[in-house]
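>>> next one to model:
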Amino acid sequence: MKKIIIFILILCCTPLSMLVGASTELDNPAQPELNPIPIILVSEQEGPLTAGTTELPHPELKYRGTLLLNSPYPAFGGFSDLLLSKDRKTFLAISDMGFWLKGSLSYTKSGFLKDVERKAELGQLLNTEGKTFAIKYYADSEALCRAPNQSPDDTINPGYLVAFERVHRIYHYNSGEPLYLSGKATALPLPKQLTDLPENGGIEAMLRLHDNSIFVLSEGDSSAGPFSKGALLKNGKWINFKYERNSAYRPTSAGKLANGKILILERKYQGPRTLGTRFCTIDRDKITEGATLSPELFCEINLPIPRDNYEGMDIISDDDGNQWIYIISDDNFSPVQHTLLSLFELKKQPAN
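Sure thing, here's the model as predicted:
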């Protein structure tokens, strides 16, 4: 019932001032008095609940559970990317309605996702004037990553980059607090290749790499043929490249692996019963001006792991060299989709 109510509210363009004081339909929206606001966040476990019950095609990749996330606030949903804290207890997610969510996670003794803390925060992203976005067209945030020169534990220079599509741009937020997106944004200059993207085929994946460069990849569409445009910001200079798409899959997020490769989250949808999710890899060293990158299949994610429209990903490495891969789904504010947070463990990999 809650999903149906949300769907109707979005279709009717209900002013979001009812929620946090700002509207997504007015030319001069009232600004929220409190941003972020406290919200109630709940979860329930989905899919297999114990280790050893789910085999994945990659021998070192293990499934570690799924949480179905929910909140009574109509603005909750539409999450397109996320980041995790170094200790994996806190997460930050952005939505395609210009909101951000900060919450806390808990785990079972065996390492499975267990629950979320009920107390969470929901905020609205601000523009370069320090105001909320007047309409959704400008608020469609799709990719999130840490800014250059930030420490891995978010304690030093805790800045973040957020990429928007439709009006393609990247904003830098630095509130001074870890995993927070409050405050006025500053715009990052983009190459023409990233500003001329299709309206609904903009930047979907963004990642700070080990060498402090920023990897950016668009979703693309059929007008660009079998390629998605990408760019790498290194030492103040953009390096343009192309990413070769295979079949109907589109890139939606990226994470860095300990062996130096980039893990790409891809999804496909061509109608009922065609939803697919998989991981691919590309080689960072092959990113040069004008290069075409051909991804290698890493692993497909199939049932009984819960299916949905997975769009966001982050990877955290622990002190033992294992990596924890989190993916989050965009429910599109639809009554037939859900906000799922799934976790995978990748055992320590030898360096190339």
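
>>> CA atoms for contacts and neighbours, from now on please.
Noted.

>>> secondary structure element for Phe7, which one?
Per DSSP states H and E: Phe7 is located in helix 2-11.

>>> likewise for Glu311?
Using DSSP H and E, Glu311 sits in strand 310-317.

>>> so which residues of the stretch 1-150 of the chain form strands?
With strands called from DSSP state E, counting those that start in this stretch, the stretch 1-150 of the chain shows them at 37-40, 42-46, 61-70, 79-84, 90-95, 99-107, 113-116, 119-124, 141-146.

>>> tell me the helix or strand right after the last one.
The reference is to strand 141-146. Counting by DSSP H and E, the element after strand 141-146 in chain order, helix or strand, is strand 160-164.

>>> re the thing from before, same list (the strands of the stretch 1-150 of the chain) but as JSON lines, adding mean neighbour count and distance to Ser218.
Converted to JSON lines, the strands of the stretch 1-150 of the chain look like this (neighbours: other CA atoms under 10 Å; distance: least, CA to CA, whole Å):
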{"stretch": "strand 37-40", "mean neighbour count": "16", "distance to Ser218": "31"}
{"stretch": "strand 42-46", "mean neighbour count": "17", "distance to Ser218": "30"}
{"stretch": "strand 61-70", "mean neighbour count": "22", "distance to Ser218": "26"}
{"stretch": "strand 79-84", "mean neighbour count": "28", "distance to Ser218": "13"}
{"stretch": "strand 90-95", "mean neighbour count": "23", "distance to Ser218": "17"}
{"stretch": "strand 99-107", "mean neighbour count": "21", "distance to Ser218": "21"}
{"stretch": "strand 113-116", "mean neighbour count": "20", "distance to Ser218": "30"}
{"stretch": "strand 119-124", "mean neighbour count": "21", "distance to Ser218": "24"}
{"stretch": "strand 141-146", "mean neighbour count": "29", "distance to Ser218": "10"}
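
>>> for comparison, sequence B:
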Amino acid sequence: MRKFRLTLALLIAAGLSPGILWRSEPQPLDRQAPVDIVRLDIPHAKIGPFRLNAAWQLSSDSPMFGGYSALALRPGRTLVAASDGGRLLFLRREGGALADAYLDRFKRVRDADKSNFDIEAMTLDDVSGRMWMAYEGSNTIERFAPDFEAEARARPPAMRNWSGNTGPEAMVRLSDGRFIVLSEGTGGLFRSAYRGLLFAGDPTDRATPAPVRFGLEGTDGYAPVDMAALPDGRVLILLRKLRWPFPPRFGSAIAIADPARIAAGKPWQARVIARLDAPVPSDNYEGIAVEIGRQGERFVWLISDDNDMQHFQRTLLLRLRWAD
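Okay, here's the model as predicted:
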């Protein structure tokens, strides 16, 4: 992901006038700036088995805002998004509307160690409220208490040879306590498949045995960027590809796969069930979460990563309803 962002930044810089860059006056940082929430007027289009239910654009002048690459639904129906630098965005909901949003940061993050918080994946235990974060640059997984105090940290040997640019990009905790971790890089057992690991338990627990290695296939040219578990045991996989470098244009899709079909040294076959084409707002969607409504309705939430370049990309939040 770092290489991906650097490439975008270089392409954008090359297209800008040097005079514009040099004349720009630095703006004062406002860490207490509010998060603005604007509901977008979009058609409720059918997308595969989903219907686009609602969309919002989020923005803020705070330097703590933006760059969200992971999304989860906490107990109490609060959405939390995480980004590099240990930044957190909390979205509180009332009914079908977003009531408010606020920004925070992990308790032990200091300005000097932001590079250790390049969060690309996040998952949680609905019962205990514990959360796990995966860091791309260091190929590390860390467990946090519900109040975001760090509890345990590990660098699994099976991930140590993953490139810093193709580290853990997607992670999900299954209802039986197993974990799936996907890299955004191909290679290893299968040249064209995305590297994957299935842990029998908590990856930060030294007692957890070595994971099963497999390769993810069936993504139709998209790369995995996040995952979310479904009540029936299957998982949704959010996918992305860069369609045009400048200005950045992305293609996104959602695939479904069954963890029961994961086997050591074998391909894990996914199936694309929805492509997020027009009229879905186009952007760099990197976070996905699943919500079960009070009447049993199934909703899928997506958040986009503006790569900290708000002039060229947006932070969008989508809600899809599973119509089938």
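
>>> thinking again about what came up before, onto which residues of structure 2 does whichever helix or strand comes after the strand holding Glu311 of structure 1 map?
Using DSSP H and E, the next helix or strand after strand 310-317 of structure 1 towards the C-terminus is strand 323-329. Mapped onto structure 2 using TM-score structural alignment, strand 323-329 of structure 1 spans residues 298-304.

>>> so which bits of that stretch are buried?
Under the neighbour-count criterion of 16 or more other CA atoms under 10 Å, stretch 298-304 of structure 2 has 298-304 buried.

>>> taking strand 61-70 as reference, get the angle to the helix holding Phe7 of structure 1.
Interaxial angle of helix 2-11 of structure 1 relative to strand 61-70 (axes from the mean of the first three to the mean of the last three CA atoms, to 10 degrees): 70 degrees.

>>> any idea how far helix 2-11 of structure 1 is from the chain center?
22 Å (CA atoms, centre = their mean, to the nearest Å).

>>> structure 1: which residue goes with Gly67 of structure 2?
Matched by TM-score structural alignment, Gly67 of structure 2 corresponds to Gly78 in structure 1.

>>> burial measure for that match, as a count.
Close neighbours of Gly78 of structure 1, defined as other CA atoms under 10 Å, add up to 28.

>>> contact partners for it?
95-97, 329-333, 339 (CA atoms under 8 Å, 6 or more residues apart in numbering).

>>> end to end, how far does stretch 147-160 of structure 2 reach?
Start to finish, the residues bounding stretch 147-160 of structure 2 are 29 Å apart (CA to CA, to the nearest Å).

>>> let me fix that: stretch 142-159 of structure 1
The straight-line separation of the ends of stretch 142-159 of structure 1 (CA to CA) is 17 Å.

>>> wait, a helix at Gln194 of structure 1?
Just so we're on the same page, residue 194 of structure 1 is Leu rather than Gln. Yes. Under DSSP: H, G, I helix; E, B strand; the rest coil, Leu194 of structure 1 sits within a helix.

>>> my guess is it contacts Gly230, does it?
Yes. Using CA atoms under 8 Å, Leu194 of structure 1 is in contact with Gly230, at 7.4 Å.

>>> which one of those two is surrounded by more residues?
Shown here are Leu194 of structure 1 and Gly230; by other CA under 10 Å, Gly230 has more neighbours (28 against 21).

>>> isn't there a helix covering Leu217 of structure 1?
No. Using three-state DSSP, the assignment for Leu217 of structure 1 is strand, not a helix.

>>> and it, how many residues sit next to it?
Look at Leu217 of structure 1: counted by other CA under 10 Å, it has 26 neighbours.

>>> the residue nearest to it when sequence neighbours are not counted: which element?
Leaving aside its chain neighbours, Leu217 of structure 1 sits nearest to Gly230 (4.2 Å; criterion: CA to CA, 6 or more residues apart in numbering). Applying DSSP H and E as the criterion places Gly230 of structure 1 in strand 227-234.

>>> what's the mean deviation for that strand versus structure 2?
When structure 2 is overlaid, strand 227-234 of structure 1 sits 1.3 Å from its aligned residues on average, using mean CA distance after the TM-score superposition for structure 1.

>>> now do that strand: distance to the chain's middle.
Remark: strand 227-234 of structure 1 is offset 17 Å from the chain centroid, using CA atoms, centre = their mean.

>>> residue range in structure 2 corresponding to that strand, please.
Under TM-score structural alignment, strand 227-234 of structure 1 corresponds to residues 193-200 of structure 2.

>>> what does the matching stretch rub up against?
Residues outside stretch 193-200 of structure 2 that contact it (CA under 8 Å, 6+ apart): 158, 177-189, 208-217, 223-224, 262, 267.

>>> for stretch 225-237 of structure 2, same thing?
Residues contacting stretch 225-237 of structure 2 (CA under 8 Å, 6+ apart): 70, 120-121, 169-175, 184, 224, 238-240, 254-259, 286-290.

>>> and these, which are buried?
Buried among these (16+ other CA under 10 Å): 70, 120-121, 169-174, 184, 224, 238-240, 254-259, 286-290.
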